[in-house]
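Asks: have a look; sequence and predicted model below, questions after that.
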Amino acid sequence: MSNVVLDINDKPKTGQLITLSLQHMFAMFGSTILVPTLTNLSPAIALLTSGIATLIFILITRFEVPAYLGSSFAFIAPILVASEASGPGGAMLGAMLVGLVYGIVSLVIWKTGYKWIMRILPPIVVAPVIMVIGLGLAVTAVNMAMYETTKNGEQIYHASYFIVALLTLAIAIICNNFFKGVVSTMPILIGMIGGYIISLISDAMFGTSFINLQTVKDASWFQLPDFLIPGIDYKVNMTSKIFFAMVPIVIVTISEHIGHQLVLGKVVHRNFIKSPGLNRSLLGDGLGTLVSSLIGGPPKTTYGENIGVLVLTRVFSVWVIAGAAVCAILLAFSGKLMALVASIPSPVLGGVSILLFGIIASSGLRMLVENKIDFDHNRNLVIASVILILGIGGGKLVFSDTFSVEGMALAAIVGVILNIVLPGTAQPDLELLADEQDEQQKQKKN
């Protein structure tokens, strides 16, 4: 561990803390604000709640896990479904349920141990569902990249839109592949900045109207975010559609959480599954999501970008993670910054979304490859095939006008059921991976 710059509990000096915290926050910034932008929620609230949720997570995990919580991409489609059913409040009610389910699962793990959940959520179930998340959003990304949506909902194709989107995409790809260090961990943020500048140049040279800067000029430096408070800003009216749109996605996000904890443990040479425990980290994630939903923010998840920054900088300090959270909270009250975010053109968002959603889908494929899933086994072939077709095809099980299970949620539920009922065992065993990680840690101490 001689190459570690700052270990988990090391506290940097004030100047270093500010610099490292800002760097870390900006690495999370692009993805955190992209989710609310795509789902018509408030980017300011998303930024504020990401900071609050991260601080909650750090407290719950006893300052032992250097993880940052941002907006979850797994919930983009479910948020849109819930919002269509009951407005933005519907998505918030669904997110509250998600947070409560996390709490229940963490309580069960606390009482019974963590091994059972790792058995029912193996890579052969999780990986195809992750692929469904990315591929299911492909049409959304491409439409934003090519079309102008009028007030009447009509889509008009513009070649200029697609050119800006492709240039934005090119900048993100270049940052991700041709640069090293922190720049390579922020392709989404830098891509959006580059696309924004290209849009400004296009407006000045060719008379296009991608950006309206007047809203940025009119915005105040200090401005309260647009809170969504239950019982005040919307009626509390839970429906089965909201429940089944949001809650089944917990299957995916808990699996994602476990994966992040295993990878993060390898990076910082700890076993977080056993200490502070999977029950604590899940509770921190769930409580962060619950608090976020109570004021209008999207569901939260531990970020893979966070792990990338830790690997590159070798700065594992929870003080830096907490500092990044505080920076996010402060920036959420900047009216001009949030107005600037709101002015990002659709093709710019479409360009970075093409890469981001593609990476999500590819990460599911990578999970299958890394875990050496053998598709010569009919069990694996059946589970993956059914999940992919049901999820991408938009399968729907309708019980009544208000009660249905569809798309990604249906695919995830069916995948879990198939994994339980089909003969044979899932490989690899995540329980064994956690045990191996624990043994490696003991050997390093000795």
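Replies: Yes, it's here. Numbers count the residues shown, from 1 in each chain.
Asks: hey, let's count contacts and neighbours off CA atoms from now on
Replies: OK.
Asks: you'd agree residue 399 is in a strand?
Replies: Yes: assessed with DSSP: H, G, I helix; E, B strand; the rest coil, residue 399 lies in a strand.
Asks: this is the comparison structure:
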Amino acid sequence: MSRVSDAPAVDAVLPVSQLLLFGLQHVLVMAAVPITSVFLVAKALGLPAALTVNLISATFLLCGVGTLLQSFGPWKFGARLPFVMVPGGAPIVMFVTIAQQRDLQTASGAVILTALFYFLVLPVFARCLRYFPKIVIGTLLLLVSINLVKVYGGIIAGKAGSPTFADPANIGLALATIGFTVLFARLFKGMLGQLAVLLGLLAGTLLAAACGLMDFGSVAAGPLWSAPTLLPFGMPHFDVVAAVPLLIFSVISMVEATGQTVAVAEVVGRRIDPREAVPRTIRGDALVSLAGGLFGTSMIITSGENIGIVRATNVRSRYVTATAGAILILIALSAPLGRLASAIPSAVVGGTAMVVFAIIGTMGIDMLRKVDLHERGNMFVLAGALTMGLLPIVVPGLYSRFPDTLQLVLGNGLAMGSLTAVVLNMVFNRVHAERTEMAPASQA
């Protein structure tokens, strides 16, 4: 066992008690994502209860296996960084759309085709990593933060037009959870300080129970064990045209994975070569997404949540996320644990997530501080990227009258912000650098 410090190193193996506590903290912060993703699919497609339970089990299982893969990184699959894998938000919407337009078999086939496309495109993408300097990564982190805060703010508020929209009880519960988390971070030091996110979530859960806002009736009902079924929708259908939205997203996902890998490596203090580490992350995403297509889920990928939780807790050990992966697998196989996780009110999870995701934004700001924004080119790169990235986030439906193919890219703030930052950085900074290099030669 390694000696424990306030900021354990990425390769530190902590005592079992700490691994379990810190791992549980990661799981509880992330648990809402797989649960809500399956409920979204089930509700949109009218899936029966038994199939919904099966998909929840499959999603938790693949998240756990993927987390272990990213944490340990065997055979160049996985970054060997503290990553927890979850279903991607945009791919879920695309999965549902494909299933509604075609069928579930075609949706599963599209996930499999996209996972294979990762492997095909990765060698080309790896050569383009030099176009992702700090100004691009910092902008991406800032946009990720704003987008995630918006998404989880929507989860707290509820669906507009519904009877429970903007329910003061839910909003108050979320604000109380945020307050608990910040209070614990201020009061506690050492290990308890690192558990501030978990303690805030537990305090919010206890408050919800005391106010009668939790239902434990379904926890004990049902089977004790559950196991996912291979090919729950039958044999996949492979339709490249139907898969185009997911294929385009895969490139966007690679850009996001680049930012996450660089940012998490910087947080944990590991010096990496992005040309080696980023492809490892992407290979892990591709492999687990391939398995997801076989088990009826959408794409399972690394997510921006990882950056926030690592920075918020200052727990850097990849063995903590490996423990989180083992807990996710246990939840997948133990039906009562899965039902207990789903019983935590979305307002509590949303409040916890808001703190974590806002911290991602502070990391983006910190990275941008290292860029000379007094330099005219950098100023316009950032301004242009934020303009194109924030527009579809703060003005939903801005591009709704554009062709569907264009909406897929233009309507994705992360994609547009990142793409704009890359292009403008090449236009301003590379052209400027080339002119600077040529100047002495022209004077000779």
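Replies: Perfect, thanks for sending it. As the structure is a prediction and not an experimental result, all values here were calculated from the model.
Asks: helices of the stretch 201-350 of the first structure, residue ranges please.
Replies: 214-218, 240-246, 250-268, 278-295, 304-313, 318-331, 335-342, 346-370 (DSSP state H, counting those that start in this stretch).
Asks: buried stuff in the third one?
Replies: Okay, so that is helix 250-268 of the first structure. 250-265, 268 (16 or more other C-alpha atoms under 10 Å).
Asks: also the fifth one?
Replies: Judged by neighbour count (16+ other C-alpha under 10 Å), helix 304-313 of the first structure contains these buried residues: 304, 305, 306, 307, 308, 309, 310, 311, 313.
Asks: and the contacts of that helix?
Replies: Residues from elsewhere that reach helix 304-313 of the first structure (C-alpha atoms under 8 Å, 6 or more residues apart in numbering): 5, 24, 27-28, 67-68, 181-182, 185, 260, 264, 267, 316.
Asks: of those residues, grab the buried ones for PyMOL.
Replies: Entered in PyMOL, the line below selects the buried ones among the contacts of helix 304-313 of the first structure, by 16+ other C-alpha under 10 Å:
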select buried, resi 24+27+28+67+68+182+185+260+264+316
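Asks: what residues does stretch 146-166 of the first structure touch?
Replies: Under C-alpha under 8 Å, 6+ apart, the answer for stretch 146-166 of the first structure is 145, 195, 198, 199, 346, 347, 348, 349, 350, 351, 352.
Asks: so residue 399 of the second structure sits against residue 407, correct?
Replies: Yes: between residue 399 of the second structure and residue 407 there is a contact at 6.0 Å, judged by C-alpha atoms under 8 Å.
Asks: burial measure for the nearest residue to residue 416 of the second structure once chain neighbours are set aside, as a count.
Replies: Nearest residue to residue 416 of the second structure in three dimensions, chain neighbours excluded: residue 389, at 5.3 Å (C-alpha to C-alpha, 6 or more residues apart in numbering). Residue 389 of the second structure is flanked by 30 other residues according to other C-alpha atoms under 10 Å.
Asks: gap between stretch 347-356 of the second structure and the chain center?
Replies: Its chain's C-alpha centre and that of stretch 347-356 of the second structure lie 14 Å apart, by C-alpha atoms, centre = their mean, to the nearest Å.
Asks: which stretch of helix or strand covers residue 86 of the second structure?
Replies: In this structure, residue 86 of the second structure sits in strand 85-87 according to DSSP states H and E.
Asks: helix or strand right after that strand?
Replies: Counting by DSSP H and E, the element after strand 85-87 of the second structure in chain order, helix or strand, is helix 89-101.
Asks: and that following helix, what other elements does it pack with?
Replies: Applying 3 or more C-alpha pairs under 8 Å, 6 or more residues apart in numbering; DSSP states H and E, we find helix 89-101 of the second structure packed against helix 32-45, helix 104-126, helix 240-268.
Asks: in contact with residue 43 of the first structure, which residues?
Replies: 32, 33, 34, 36, 37, 338, 341, 342.
Asks: distance-wise, check it relative to residue 33 of the first structure.
Replies: 5 Å (C-alpha to C-alpha, to the nearest Å).
Asks: OK, contacts around the aligned residue in the first structure for residue 61 of the second structure?
Replies: Counting by TM-score structural alignment, residue 61 of the second structure corresponds to residue 48 in the first structure. Counting by C-alpha under 8 Å, 6+ apart, residue 48 of the first structure touches 328, 329, 330, 331, 332.
Asks: give me that answer again for 6 Å
Replies: 329, 332 (C-alpha atoms under 6 Å, 6 or more residues apart in numbering).
Asks: sec struct for it, please.
Replies: Following three-state DSSP, residue 48 of the first structure is assigned to helix.
Asks: how about the helices and strands packed on helix 89-101 of the second structure in CSV, adding distance to residue 381 of the second structure?
Replies: Listed next are those as CSV, based on distance: least, C-alpha to C-alpha, whole Å:
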stretch, distance to residue 381 of the second structure
helix 32-45, 33
helix 104-126, 22
helix 240-268, 17
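Asks: so which of those helices gets nearest residue 225 of the second structure?
Replies: helix 32-45 (17.1 Å; C-alpha to C-alpha).
Asks: so which bits of that closest one are buried?
Replies: 32, 33, 34, 35, 36, 37, 38, 39, 41, 42.
Asks: now do the contacts for the residue mapped onto the second one from the first structure.
Replies: What that stands for is residue 33 of the second structure. Mapped onto the first structure by TM-score structural alignment, residue 33 of the second structure lines up with residue 35. Neighbouring residues of residue 35 of the first structure by C-alpha under 6 Å, 6+ apart: there are none.
Asks: now do 10 Å
Replies: Contact analysis of residue 35 of the first structure by C-alpha atoms under 10 Å, 6 or more residues apart in numbering lists 41-43, 46, 70-76, 79, 298-299.
Asks: quick one: the host helix or strand of residue 415 of the first structure to helix 76-86, angle?
Replies: Taking DSSP H and E as the definition, residue 415 of the first structure sits inside helix 407-421. Put simply, helix 407-421 of the first structure runs at 120 degrees to helix 76-86, going by axes from the mean of the first three to the mean of the last three C-alpha atoms, to 10 degrees.
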